[in-house]
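*Asks:* Test case, fold it:
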Amino acid sequence: MNVRKSKELAGHAGPIYALFPGRSEGHVLTASGDKFIAEWNLDEGVASPFSVKLEEAVFSGYFHEEKQLLLAGTASGNLHVIDLQAKKELRNLAVHKKGVFAIIHIPQENWFIIGGGDGFISVWDDAQFELIRHFKVSDFKIRSLSLVDEQLAVTSGDGFIRIFDLPWLNEQNAINAHEGGAYCAVKHPNKPVLISGGKDAHLRFWHLDDFSEIRNIPAHNFGIYQIKFSPDGTKALSASRDKTLKLWNSEDFGLIERIERPKYPAHTHSINSILWLDNNQFVSAGDDRKIKVWNIDESLESRD
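*Replies:* Okay, the predicted model is just below:
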């Protein structure tokens, strides 16, 4: 198995904090410290004409295809809701007192859940964007939100992963997971296991029956910002502040490839976000303001 960079796109004037699916196939959206959300045509390797300029750095974003809504979470804690068909902003929701770092849609409840740098979670109905719940989770920033079966996993800067039931949002478990901060947590697609990454640069594996730790991999040199599984669940990626991407076999989490300089034309600064396009293609972006598209050729042996 081999990895190669197929495209590199540039245009942002600030760090890229978030990558998320674009308005059509072959397109991605990026949220940046330069106050823009931009769209990129990956097939042609160019920026799309579409972009949205806000008044401050954008930390997070979400595109709701069915409703044609773009959500943007900013550095001050505001959530902007933009109707792309009408080409106008519907709402500017000022609930969080610090940056919005995480946005997740819960379709079965018709909710958007937002995680703020103030340690609060806010819950909004996805039609009128009326506030349903607003409550404190931690004294530290909320870093990520993810679904774990019928529950919600919340990571925060105090190092804990907290598990809430749905739809009641009662706290079920609190896992003291990562010293210095828990940055991300995702459910394994094929196993009853939650995998987390944090400031300690470790990947930690938790059994969903009792959330006991069953494995620990010292995976990176600095904090792990994201973990993402390929659509077919056979591979996983981790992205780190250490400028490195790691590609893993999701069955046993054996390392397939370490993507870093000088072996690869990789990132020169922290990698903040990753996105799978299909089972053998993914995108990465970070503080170097670059968007890189990577292809996996499974017919070739690893370069190691």
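
*Asks:* switch to C-alpha atoms for all contacts and neighbour counts from now on
*Replies:* Noted.

*Asks:* Pull the contacting residues for the nearest residue to residue 274 once chain neighbours are set aside.
*Replies:* Among residues not flanking residue 274 along the chain, residue 284 sits closest, at 4.4 Å (C-alpha to C-alpha, 6 or more residues apart in numbering). Applying C-alpha atoms under 8 Å, 6 or more residues apart in numbering to residue 284 gives the contacts 19, 271, 272, 273, 274, 275, 291, 292, 293.

*Asks:* Also residue 192?
*Replies:* Contacts for residue 192 (C-alpha under 8 Å, 6+ apart) come out as 207, 208, 209.

*Asks:* For it, give its distance to residue 60.
*Replies:* To residue 60, residue 192 is 28 Å away according to C-alpha to C-alpha, to the nearest Å.

*Asks:* before we go on, could you also do this sequence so I can check it against the first one:
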Amino acid sequence: MKVEVQKLHTLTGHRDCVYTLARSAQSHVVFSGAGDGMVVRWDLNTPDTGELVAKLPNSIYALHYHPIQNCLVAAHNYDGIHVLDGENKKELGSLQLTKAAIFDLQAYDRDLLVATGDGTVMKVDLATLVIKGQVQASTQSARTIAVNAVRGEVAVGYSDNSIRVFDGDSLALKHEWVAHNNSVFTLRYSPDGNHLISGSRDARFKVWEATHGYGQAGEVVAHLFAINHIDFSPDGKHFVTCSMDKSIKVWDWEALKLLKVIDRSRHAGHGTSVNKLVWTNHHSQLLSASDDRTISVWNIKFEQQPL
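*Replies:* Predicted coordinates for the structure are as follows:
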């Protein structure tokens, strides 16, 4: 498999580290959130300028577009969440939740799941802005959430090196295990929901069998430093990892085989930690956000090599 990588655009305007990216209802529109408290809307058809959606007083570690409620939610660190109309650039509501950092937001059915720095996972009714339930399974940070809609399960990665899987409706604990030698920073279910992939501060990713009690099905020493995020390609055949080591790596999902390294020396990649990835349906363009205050847009082509 030959992989060609082309850097299409560099999106600039944030004044601090870009921590997070979020999809939208339109494949060509992506949102970003940063340490400067700004939420910015980017149109990949006209990527030169972003539009300011909101300016919050504290840094934003997490953003999430809720498809059912058709709204964008920004996590306002040490405070709570802000519900935004990303198209019309206005606030729809807010809810004070925590004095801790908020590390991840994910939709579950009509609700929103929130992972916080004090180890709490909350379920919020976005329509009424009421907390419907919460669980604190650790005193250390809940860093990442992955939702398995097929199985009705929610996996959460923690700074105590563990992964815990909860029932999505009741938040009852179903599975719990020490998964890595350091904090679990990112989780993703495979597109078919049969596997969970975890990335850690220990620079490894591991694969777990969601259909067989979350037994381990694979492990790769993938980066030099922490793996910050994982995302799958639109067709589900590949996935990407990004790291504090400044690189993005492209993998074959079935074989867990490294196909390409995207970095500064080879592809004019990022100069500092790469924090977040979104592999869009817009011409399969990949976006990466970094501590260097920029967002890069990549074109990745896969060509089958002749036998």
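
*Asks:* so which of the contacts of residue 192 of structure 1 persist in structure 2?
*Replies:* Compared against structure 2 with both residues aligned by TM-score structural alignment, their matches' C-alpha atoms under 8 Å, the contacts of residue 192 of structure 1 retain 207, 208.

*Asks:* buried subset of the contacts of residue 192 of structure 1?
*Replies:* residue 207 (16 or more other C-alpha atoms under 10 Å).

*Asks:* Going by distance to residue 260 of structure 1, which of the contacts of residue 192 of structure 1 wins?
*Replies:* residue 207 (30.9 Å; C-alpha to C-alpha).

*Asks:* Kindly state which residue of structure 2 is aligned to the closest one.
*Replies:* Alignment note (TM-score structural alignment): residue 207 of structure 1 maps to residue 209 of structure 2.

*Asks:* That match reaches residue 216, doesn't it?
*Replies:* Yes: with contact defined as C-alpha atoms under 8 Å, residue 209 of structure 2 reaches residue 216; the gap is 6.3 Å.

*Asks:* mind listing the strands in the stretch 101-250 of structure 1 by residue range?
*Replies:* Counting by DSSP state E, counting those that start in this stretch, one finds strands in the stretch 101-250 of structure 1 at the ranges 111-116, 120-125, 131-136, 142-148, 151-156, 160-165, 171-176, 182-187, 193-198, 202-207, 213-218, 224-229, 235-240, 245-249.

*Asks:* Residue 56 of structure 1: which of these is closest?
*Replies:* strand 111-116 (15.6 Å).

*Asks:* Residue 305 of structure 2: neighbour count?
*Replies:* When neighbours are defined as other C-alpha atoms under 10 Å, residue 305 of structure 2 has 8 of them.

*Asks:* oh, I was asking about residue 237 of structure 1
*Replies:* 23.

*Asks:* What's the match for residue 169 of structure 2 in structure 1?
*Replies:* Match for residue 169 of structure 2 (TM-score structural alignment): residue 167.

*Asks:* Could you do residue 34 of structure 2 as well?
*Replies:* Match for residue 34 of structure 2 (TM-score structural alignment): residue 32.

*Asks:* now the residue lying closest to its match once chain neighbours are set aside: how far from residue 79 of structure 1?
*Replies:* Distances taken as C-alpha to C-alpha, 6+ apart put residue 16 closest to residue 32 of structure 1, at 4.3 Å, once the chain neighbours are dropped. Taken as C-alpha to C-alpha, the spacing of residue 16 of structure 1 relative to residue 79 of structure 1 amounts to 18 Å.

*Asks:* what's the answer for residue 69 of structure 1, then?
*Replies:* 12 Å.

*Asks:* more neighbours, the two?
*Replies:* Set residue 69 of structure 1 next to residue 79 and count neighbours by other C-alpha under 10 Å: residue 79 wins out with 24 against 21.

*Asks:* Pull the residues that contact stretch 286-304 of structure 1.
*Replies:* Residues contacting stretch 286-304 of structure 1 (C-alpha under 8 Å, 6+ apart): 1-17, 42, 256-257, 267-273, 280-285.

*Asks:* What about the alignment partner in structure 2 of residue 75 of structure 1, how many residues nearby?
*Replies:* In structure 2, the residue matched to residue 75 of structure 1 (TM-score structural alignment) is residue 77. Neighbourhood size, residue 77 of structure 2 [other C-alpha under 10 Å]: 25.

*Asks:* what sits against residue 77 of structure 2?
*Replies:* Counted by C-alpha under 8 Å, 6+ apart, residue 77 of structure 2 has contacts 58, 59, 60, 61, 99, 100, 101, 102.

*Asks:* coming back round to it: of the contacts of residue 284 of structure 1, which is the most crowded?
*Replies:* That'd be residue 271 among the contacts of residue 284 of structure 1, by other C-alpha under 10 Å, with 30 neighbours.

*Asks:* Now do the same for that residue: its match in structure 2.
*Replies:* Per TM-score structural alignment, residue 271 of structure 1 is aligned with residue 274.

*Asks:* OK, contacts around its match?
*Replies:* Contacts of residue 274 of structure 2 by C-alpha under 8 Å, 6+ apart are 228, 242, 243, 244, 245, 246, 247, 248, 288, 289, 290, 291.

*Asks:* Show me what the third one lines up with in structure 1.
*Replies:* By that I understand residue 243 of structure 2. Taking TM-score structural alignment, residue 243 of structure 2 has residue 240 as its aligned residue in structure 1.

*Asks:* Neighbours of the closest residue in space to that match that isn't next to it in sequence, how many?
*Replies:* In space, residue 240 of structure 1 comes closest to residue 224 once its chain neighbours are excluded; the distance is 4.3 Å by C-alpha to C-alpha, 6+ apart. By the criterion of other C-alpha under 10 Å, residue 224 of structure 1 has 29 neighbours.

*Asks:* before we move on, what about residue 294 of structure 2?
*Replies:* Counted with other C-alpha under 10 Å, residues neighbouring residue 294 of structure 2 total 22.
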